[in-house]
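Asks: fold the following and give me the result.
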Amino acid sequence: MILYSYRGDHDERVPSNVSHVIIEESVTTIKEEAFYNCHSLVSVIMGDSVHTIEFAAFSHCRALQFIRLSKTLKVIGIDAFRDCRSLNALFLPSTVNVIQGWSFQYCRSLRFLILPDDFNLSHVGNMIIRGTPIHQFAEAAGIGYEFDYPEATDGISPRINEWLFRHMDESPFHKGCYDSSITTRKVNDYLNEHGKASAFAVDAIHGMTPLHILAMNPYASADTIAALHISNTQAALSADNQGKTTLEYARDNNVGGMVEILMELCNHKNAAIPIEDTHSSQLGRLCCLPIPRLFHSCFQNDESKDPEPE
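Replies: This next block holds a predicted model:
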């Protein structure tokens, strides 16, 4: 693992062999092409002072799997995340009000992206999700891009952008769990109003429960994830339509949430809560480990992790 602290200096270019980045709290703008073609970059944690991501800042970071955006982010520039092929989900804070053209084009793993509730669609550029699984979801709904090379024809990007804005409206709890401002109180209020059965709902596009999405949300507190998990304990070990469990999403996106889920599962291991046989032996092994060993086990496939000391 090679850690780098980005300061936002003029013409600062991040070395291509860097794997993990922390963007300092003093940074307000990520400069154009600052991380361009950082082929080893896996994870980025962004300070909450960043307002703007400039042209192609993270373009061609093909190993990038996780990025926690600034809670005050406003502008995502042209080609900002183009060809980030390993990025599965991107959680946009509600402050984002401009997404320029081609910003997520060819992110070939990007399955999850929702525009903020009050987003002005006139501030979304052309073909932002072209070549992504989200684009395929839109095409399955009968909405796609038509081309008058090199740009989409007038009226087509607005249609698909409208779909992107609305496509999770039929799953309001899932959409709420995506929100950067999600809190334990909001989760409990929704469950009290709509009943605990709402925690078991599966959305039609991703095959996910609300807990799957909340576990992916890097802004969600561990307590908030625990509150929803208590309402649907079985969801932690239930797979979505990609074969991934809530526990796996938490491991990759929200380690605090992962610990809370594991602790709750361990507490109920011998209780009368059904756990599928395919997961029970693995859960039993995890529950018997002290926390340092538990973390090592959950990340044992991460070759960049230093070996645990004897």
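
Asks: going by C-alpha atoms from here, please, whenever you check contacts or count neighbours.
Replies: Will do.

Asks: what about the closest residue to residue 217 other than its chain neighbours, neighbour count?
Replies: Spatial nearest neighbour of residue 217, chain neighbours left out: residue 178 (6.2 Å); criterion: Cα to Cα, 6 or more residues apart in numbering. A count of nearby residues for residue 178, using other Cα atoms under 10 Å, gives 28.

Asks: wait, residue 178 touches residue 91, no?
Replies: Yes: counting by Cα atoms under 8 Å, residue 178 does reach residue 91; the two are 6.8 Å apart.

Asks: which residues do those two both contact?
Replies: 114, 217 (Cα atoms under 8 Å, 6 or more residues apart in numbering).

Asks: scan the chain for its longest helix.
Replies: helix 255-267 (DSSP state H).

Asks: for that one, buried residues please.
Replies: 255, 256, 257, 258, 259, 260, 261, 262, 263, 264, 265, 266 (16 or more other Cα atoms under 10 Å).

Asks: which ones are touching residue 216?
Replies: 89, 249, 250, 252, 253, 254 are the contacts of residue 216 under Cα under 8 Å, 6+ apart.

Asks: these two touch, right, the first one and residue 110?
Replies: Read that as residue 89. Yes: using Cα under 8 Å, residue 89 is in contact with residue 110, at 5.5 Å.

Asks: what's around residue 62, how many residues?
Replies: Look at residue 62: counted by other Cα under 10 Å, it has 22 neighbours.

Asks: what's the separation between it and residue 43?
Replies: 11 Å (Cα to Cα, to the nearest Å).

Asks: ok, which stretches of the stretch 51-200 of the chain are helices?
Replies: Assigned by DSSP state H, counting those that start in this stretch, the stretch 51-200 of the chain shows helices spanning 133-140, 156-166, 172-178, 184-194.

Asks: out of the ones you listed, which comes closest to residue 203?
Replies: Checking these against residue 203 by Cα to Cα gives helix 172-178 as the closest, at 7.6 Å.

Asks: please give me the structure for this one as well, since I'd like to look at both together:
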Amino acid sequence: MRVATVDGLVTLFYDGSRELFNEELDEEWMQKAGDNGYDCETWEEWNLSNECKVYWRERETWQQVIVVDGVTEIPAWTFQRCKNIKRVIFSNTVVRIKQWAFSFCSSLFFIKLSINIEVIELGAFCNCNLTSVFIPPRCREIETAAFANNYDLTLFHVYPHTQLGMNLLSETKLMKDSPFKLNRLGDHRNTKEVNNFNWMKKINNDEKYSLHRVCSSYQPIKQDIHVIIQQEGLRAFAIKNKMGITPSRYLKENPFANVIEKDIIQDYIMKLMGELE
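Replies: Okay, here's the model as predicted:
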């Protein structure tokens, strides 16, 4: 485990060699938080043990986490309430993220998941600051509330075979702005949530949204995009789906995309002019 500055962020290179979560010190901190009305900005003034203060000071220094090769799972609660973490990049050896692992990381706005991720457990990324999430195709299960309370989350790409838990996206912009209606009972697994999941899993199952499907897929291929814009023209980049999202936004926010719209358009125009084979 080492710490270094990467891209201007204090970065923890997580190798799993040390247990980062201490249940006793977490409970001590939470008890004092309750006593102080959860005004957590003043925690340094609380009557905490020196050990507890050292523990939380370290957790607040981390701004980025890079999970190194060889790590296969992130243990439960490992980074819970590490409020200054902004980005997390997982190595492709990670297959499971356990419950509440990154919950309440209130500054976390970017994650790049392992392409081999299989399970994301209960509440793993709840109460973060994510705006877009792209789930790799090998993921077979995402448990209850894993991405709940990411209030500005508007892009969520998931494959049809992935099993989704209840309240997965509750209190997100995506659910609030969904074109589907709530059922009259308003139960936990309501019609709006189910219909929204079905719609997302089909990735806009309409021929006019073919560019959306390519741009939101895992590692979009430039050649596939060229085929579509040769048929539909560059206007296909401007077509919005039911959520008001364009293919350009899928491409821009997809952490697995190794192409950008500007390069695609430039190549397409050059080909039209006969300057590119």
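
Asks: TM-score them against each other, please.
Replies: Remark: TM-score between the superposed chains equals 0.71 [TM-score structural alignment, normalised by the length of structure 2]; 223 aligned residues with a Cα RMSD of 2.6 Å.

Asks: ok, back up a step: map the residue nearest to residue 217 of structure 1 across to structure 2 for me.
Replies: Correspondence of residue 178 of structure 1 to structure 2, assessed by TM-score structural alignment: residue 216.

Asks: so residue 94 of structure 2, which of the three states?
Replies: coil (DSSP: H, G, I helix; E, B strand; the rest coil).

Asks: does it touch residue 75 like I think?
Replies: No: using Cα under 8 Å, residue 94 of structure 2 makes no contact with residue 75, being 11.1 Å away.

Asks: these two: who's more crowded?
Replies: Using other Cα under 10 Å, the more surrounded residue of residue 94 of structure 2 and residue 75 is residue 94, with 22 against 18.

Asks: tell me the spacing between the more buried one and residue 163 of structure 2.
Replies: The spacing between residue 94 of structure 2 and residue 163 of structure 2, counted by Cα to Cα, is 19 Å.

Asks: what of residue 71 of structure 2?
Replies: For residue 71 of structure 2, the distance to residue 163 of structure 2 - Cα to Cα - is 24 Å.

Asks: out of the two, which sits in the busier spot?
Replies: Counted by other Cα under 10 Å, residue 71 of structure 2 and residue 163 do not tie: residue 71 has more neighbours, with 18 against 13.

Asks: circling back: next secondary structure after the longest helix of structure 1?
Replies: helix 277-287 (DSSP states H and E).

Asks: which helix or strand contains the residue lying closest to residue 181 of structure 1 once chain neighbours are set aside?
Replies: Excluding its sequence neighbours, the residue lying closest to residue 181 of structure 1 (Cα to Cα, 6+ apart) is residue 219, at 7.3 Å. Following DSSP H and E, there is no helix or strand that holds residue 219 of structure 1.

Asks: and residue 219 of structure 1, how many neighbours?
Replies: Residues near residue 219 of structure 1, counting by other Cα under 10 Å: 23.

Asks: hmm, residue 180 and it touching each other?
Replies: Yes: using Cα under 8 Å, residue 219 of structure 1 is in contact with residue 180, at 5.5 Å.

Asks: contacts only, for residue 114 of structure 2.
Replies: Here residue 114 of structure 2 is in contact with 90, 91, 92, 93, 94, 95, 136 (criterion: Cα under 8 Å, 6+ apart).

Asks: nope, residue 14 of structure 1 is what I meant
Replies: Residue 14 of structure 1 neighbours (Cα under 8 Å, 6+ apart): 4, 6, 34, 35, 38.

Asks: kindly recompute the last result at 7 Å.
Replies: 34, 35 (Cα atoms under 7 Å, 6 or more residues apart in numbering).

Asks: residue 132 of structure 1 too?
Replies: Residue 132 of structure 1 neighbours (Cα under 7 Å, 6+ apart): 105, 106, 107, 108, 109, 110.

Asks: that one -> structure 2?
Replies: Match for residue 132 of structure 1 (TM-score structural alignment): residue 172.

Asks: what's the burial count for the residue nearest to that match when sequence neighbours are not counted?
Replies: Closest residue to residue 172 of structure 2 apart from its sequence neighbours, by Cα to Cα, 6+ apart: residue 151 at 4.3 Å. Neighbourhood size, residue 151 of structure 2 [other Cα under 10 Å]: 21.

Asks: hang on, residue 151 of structure 2 packs against residue 173?
Replies: Yes: shown here, residue 151 of structure 2 and residue 173 form a contact pair, counting by Cα atoms under 7 Å, at 5.6 Å.

Asks: quick one: the strands in the stretch 51-200 of structure 1?
Replies: For the stretch 51-200 of structure 1, the strands defined by DSSP state E, counting those that start in this stretch cover 52-53, 66-68, 75-76, 98-99, 147-148, 151-152.

Asks: packing partners for the fourth one?
Replies: Applying 3 or more Cα pairs under 7 Å, 6 or more residues apart in numbering; DSSP states H and E, we find strand 98-99 of structure 1 packed against strand 75-76.

Asks: cool, the first one as well?
Replies: With contacts defined as 3+ Cα pairs under 7 Å, 6+ apart, strand 52-53 of structure 1 has these neighbours: strand 29-30, strand 75-76.

Asks: need the ones you listed in a markdown table (columns: distance to residue 82 of structure 1 and mean neighbour count).
Replies: Shown next, in a markdown table, are these (distance: least, Cα to Cα, whole Å; neighbours: other Cα atoms under 10 Å):
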| stretch | distance to residue 82 of structure 1 | mean neighbour count |
| --- | --- | --- |
| strand 29-30 | 15 | 22 |
| strand 75-76 | 11 | 22 |
